[in-house]
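> Whatever this is, show me its structure:
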Amino acid sequence: MTAAPSSPGATPLRPPPDWRLELHDSLPSTADLIAARAAGGEAEGLAVLARRQTAGRGRQGRSWVGIEGNLFLSVLLRPETMLREAPQWSLLAGVALVDAVLPLLPDPSRLRLKWPNDLLLGGAKLAGILVESSAGPEGRLAWLNLGFGVNLADAPPLPDRPVTSLAAAGIAPPAPEAFAPRLLAMLDRWRRVPAAEGFAPVRAAWLRHGPPLGSAISVRQADGIRSGHFAGLDGDGRLLLEASGRLLALSAGEVAAGEIAAPGG
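Okay, the predicted model is just below:
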């Protein structure tokens, strides 16, 4: 059922069953609102969509420009899992986002996931995912906040990487209000997988849309840049980098912009 929104100015939409989707004309940050609701005991399944976002953020404190017509969506989940497994949900969110975008594309092969949290179209950034979590007792996860920013209608420039949008790629962009329920349907399907089958199906799906094995990549980490060849993901979702005859499992970092080309690129 779609519950009535619990704050002024929010309008209910039609999400999948058991989800509550709120639409706001403008918010500083959908992620901040979800975090506040989670801390207040809100049940999982809440999704907050804003037409405009004035203080959005991405990974590592980057700002995310909130242009109307793009998607700004954050969702609250409370999976029964350990806090250390929270990074796997960034990969799961990416797989759900791919499934939501693919039917819109005339050439699905141009879509690619970039570890750990970006979606590329033709080698340029189309979307980003921000995952925030809170610890519960005994090392368990109290809640997850999955934030999605998708360039549907416009692509605000970034200083360190190429960007694109569906509109810039010649694809008629759906309205955020139409795309959000599609994304939630995909997320609802994938969020049930780890409890039933473990992380392996998510890992396999991510790899189908990730860089080709053997691709030359560089990964920025706090202590510098590591360069080598993409060797897949391990069973926990860590990036495997083959470098100087060694296989490194990286749990944090960011694949450098422009390192992953589109298939055939």
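> Please make it C-alpha for all contacts and neighbour counts, starting now.
Noted.
> Check the burial of the closest residue to Ala216 other than its chain neighbours by counting its neighbours.
In space, and not counting its chain neighbours, Ala216 is closest to His229: 4.4 Å by C-alpha to C-alpha, 6 or more residues apart in numbering. Per other C-alpha atoms under 10 Å, the neighbour tally for His229 reads 19.
> Going by neighbour count, list what's buried in the host helix or strand of Arg208.
In the assignment (DSSP states H and E), Arg208 maps to helix 200-209. Of the residues in helix 200-209, 202-203, 205-207, 209 count as buried by neighbour count, 16 or more other C-alpha atoms under 10 Å.
> so what secondary structure elements neighbour that helix?
helix 86-101, strand 111-114, helix 193-197, strand 224-233 (3 or more C-alpha pairs under 8 Å, 6 or more residues apart in numbering; DSSP states H and E).
> can you rerun that using 7 Å?
Helix 200-209 sits against helix 86-101, with contacts defined as 3 or more C-alpha pairs under 7 Å, 6 or more residues apart in numbering; DSSP states H and E.
> Quick one: list the elements packing against the helix it packs on.
strand 124-135, helix 176-191, helix 200-209.
> Now tabulate these in a markdown table and tack on distance to Leu144.
Below are those laid out as a markdown table (distance: least, C-alpha to C-alpha, whole Å):
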| stretch | distance to Leu144 |
| --- | --- |
| strand 124-135 | 5 |
| helix 176-191 | 12 |
| helix 200-209 | 17 |
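> Please identify the deepest-packed of the ones you listed.
Among these, strand 124-135 has the highest mean neighbour count (mean count of other C-alpha atoms under 10 Å), at a mean of 21.
> thought Leu247 was touching Leu239?
No: if you go by C-alpha atoms under 7 Å, Leu247 and Leu239 don't touch, sitting 10.0 Å apart.
> Comparing the two, which residue is more hemmed in?
Leu239 (24 against 15).
> And the more buried one, how close does it get to Ile129?
Separation of Leu239 from Ile129 (C-alpha to C-alpha, to the nearest Å): 17 Å.
> and of the helices and strands packed on helix 86-101, who's closest to Phe148?
Across the helices and strands packed on helix 86-101, Phe148 has its closest neighbour in strand 124-135 (4.8 Å, C-alpha to C-alpha).
> want to put them side by side, so please do this one too:
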Amino acid sequence: MWITLLGAMFPGVASALILYGGDTPEFNADAPTGIYEDSGWQYQGIYAQGLGTAISPTHFITAAHLPLSSWFFYDGQSYTVDFVNYQDISGTDLRIFQVTDGTFADYAPLYDGALSAGDELVMMGRGAFRGDEVIVAGDAKGWELGSSDFLQRWGTNELEDLLPTGVGPMLLSTFDDSGGPNEASFSPGDSGGGVFVYDAVDGRWELVGMNYAATLGPYREDPLVPGEYYATLYDTSGMYEYDFDTASWVPSVDPTGYMLMSDLTANRSTIQAMLVPEPGSALFCLTSLGIWVMGRRRR
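Predicted coordinates:
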């Protein structure tokens, strides 16, 4: 399984999550209602090519692999970002910034419960809208990556597993067409979007993860015929993907697409400590971490 970072592959693409039932760009492009009301949409702000999530009156958290930017657009207002004295959580893809010219009226609570396989997740993003449908031998597989419309959208999925990786603990979900029309996967531009889980004890949705990466190919339908493309697939059977280790096209070994999200619960105490300035100092300053691509095979 090849995992591609969501903010590094196509730097000019930024629009929305890939949704199973999203056959129009406007699908889930407004704040969710009903059982998903207040599930994290209100805490999202535009940062660089992706999103960030407010986590204190002056701090927001995002993906460290996004390029630096001097502004954060949140709740209808543009804030100036201190992009020099940011704080990285060592060994992860998580980065915390502070704004210097105002305060946020509201911010996301951090989840402090235990996670289990099957937990429902609500995800936010603004990556590429889905393009042409992929059909192989008469079977629908998913969608090629489409054009950009810069819309924030929301979607849902389920937690499948918790994984240790070279960039910290990750939440793993699959895109397998079993979660109804709101089932979502990631595309380039979704980096930094917040992932939320419902805390029954507190009676609210709380921040649990941060969009990191997804399986996007490239794929071929015939290993000997050029014409590969990047796509979000819920069925990879009969497809071929490029093996960078052997420099060859090999049959896809995973039945579905996968998504990785940085696990904030494993770093909750570190995050909370970073939100409290040292005496006489407005911010901590840690060494920056530059990550571009991670490849991982699931066997």
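> What does the TM-score come to for these two?
Here the TM-score for the pair of chains, by TM-score structural alignment, normalised by the length of the first structure, is 0.28; 132 aligned residues with a C-alpha RMSD of 6.4 Å.
> of all the buried residues of helix 200-209 of the first structure, which two lie farthest apart?
Using C-alpha to C-alpha, the buried residues of helix 200-209 of the first structure reach their maximum pairwise distance at Val202 and His209, which is 11.2 Å.
> got the angle for the helix holding Arg208 of the first structure vs helix 86-101?
For helix 200-209 of the first structure against helix 86-101, the angle by axes from the mean of the first three to the mean of the last three C-alpha atoms, to 10 degrees is 60 degrees.
> could you point out which element follows helix 200-209 of the first structure?
strand 216-221.
> Give me the helices and strands touching that following strand, please.
strand 224-233, strand 254-255.
> I'd like those strands written out as TSV, with distance to Ala55 of the first structure added.
Converted to TSV, these look like this (distance: least, C-alpha to C-alpha, whole Å):
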stretch	distance to Ala55 of the first structure
strand 224-233	29
strand 254-255	23
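> Enumerate every residue touching the nearest residue to Gln53 of the first structure once chain neighbours are set aside.
Closest residue to Gln53 of the first structure apart from its sequence neighbours, by C-alpha to C-alpha, 6+ apart: Gly66 at 4.4 Å. Remark: with contacts taken as C-alpha atoms under 7 Å, 6 or more residues apart in numbering, Gly66 of the first structure is in contact with 52-54, 56.
> For Gly66 of the first structure, give its distance to Ala36 of the first structure.
20 Å.
> same deal with Thr30 of the first structure?
Taken as C-alpha to C-alpha, the span from Thr30 of the first structure to Ala36 of the first structure is 10 Å.
> Between the two, which has more neighbouring residues?
Set side by side, Thr30 of the first structure and Ala36 show more neighbours around Thr30, with 28 against 11, by other C-alpha under 10 Å.
> quick one on the thing from earlier: identify, from the contacts of Gly66 of the first structure, the entry nearest to Trp190 of the first structure.
After measuring those against Trp190 of the first structure - C-alpha to C-alpha - the closest member comes out as Gly56, at 25.4 Å.
> what about the closest one, which helix or strand?
strand 46-57.
> buried set for that strand?
For strand 46-57 of the first structure, by 16+ other C-alpha under 10 Å, it's 46-54, 56-57.
> Of all pairs in those residues, which one is the farthest apart?
Of all the pairs that these form, the one spanning the most space (C-alpha to C-alpha) is Leu46 and Thr54, at 20.7 Å.
> ok so, going back, downstream neighbour of the strand holding Gly56 of the first structure in the secondary structure list?
Criterion used, DSSP H and E; the element after strand 46-57 of the first structure is strand 63-66.
> report the longest strand in the second structure, please.
strand 204-214 (DSSP state E).
> tilt between the helix or strand Phe196 of the second structure falls within and strand 204-214?
Using DSSP H and E, Phe196 of the second structure sits in strand 194-199. When the same axes, to 10 degrees is applied, the directions of strand 194-199 of the second structure and strand 204-214 differ by 140 degrees.
> Tell me which residues are up against strand 194-199 of the second structure.
Counting by C-alpha under 7 Å, 6+ apart, residues outside strand 194-199 of the second structure touching it are 39-40, 53, 120-124, 204-211.
> which of those residues tops the neighbour count?
Going by other C-alpha under 10 Å, Asn211 tops those with 33 neighbours.
> Wait, it touches Met259, no?
No: contact between Asn211 of the second structure and Met259 fails when scored by C-alpha under 7 Å: they sit 8.2 Å apart.
> picking that back up, relative to Val95 of the first structure, which of the buried residues of helix 200-209 of the first structure is nearest.
Trp206 (5.8 Å).
> Quick check: chain neighbours aside, which residue is closest to the closest one?
Here the residue nearest Trp206 of the first structure, using C-alpha to C-alpha, 6+ apart, is Val95, at 5.8 Å.
> gap between the one you found and Trp190 of the first structure?
8 Å.
> repeat for Ala243 of the first structure
Ala243 of the first structure is 33 Å from Trp190 of the first structure, by C-alpha to C-alpha.
> repeat for Ile34 of the first structure
Distance from Ile34 of the first structure to Trp190 of the first structure, by C-alpha to C-alpha: 20 Å.
> What of Gly66 of the first structure?
Gly66 of the first structure is 27 Å from Trp190 of the first structure, by C-alpha to C-alpha.
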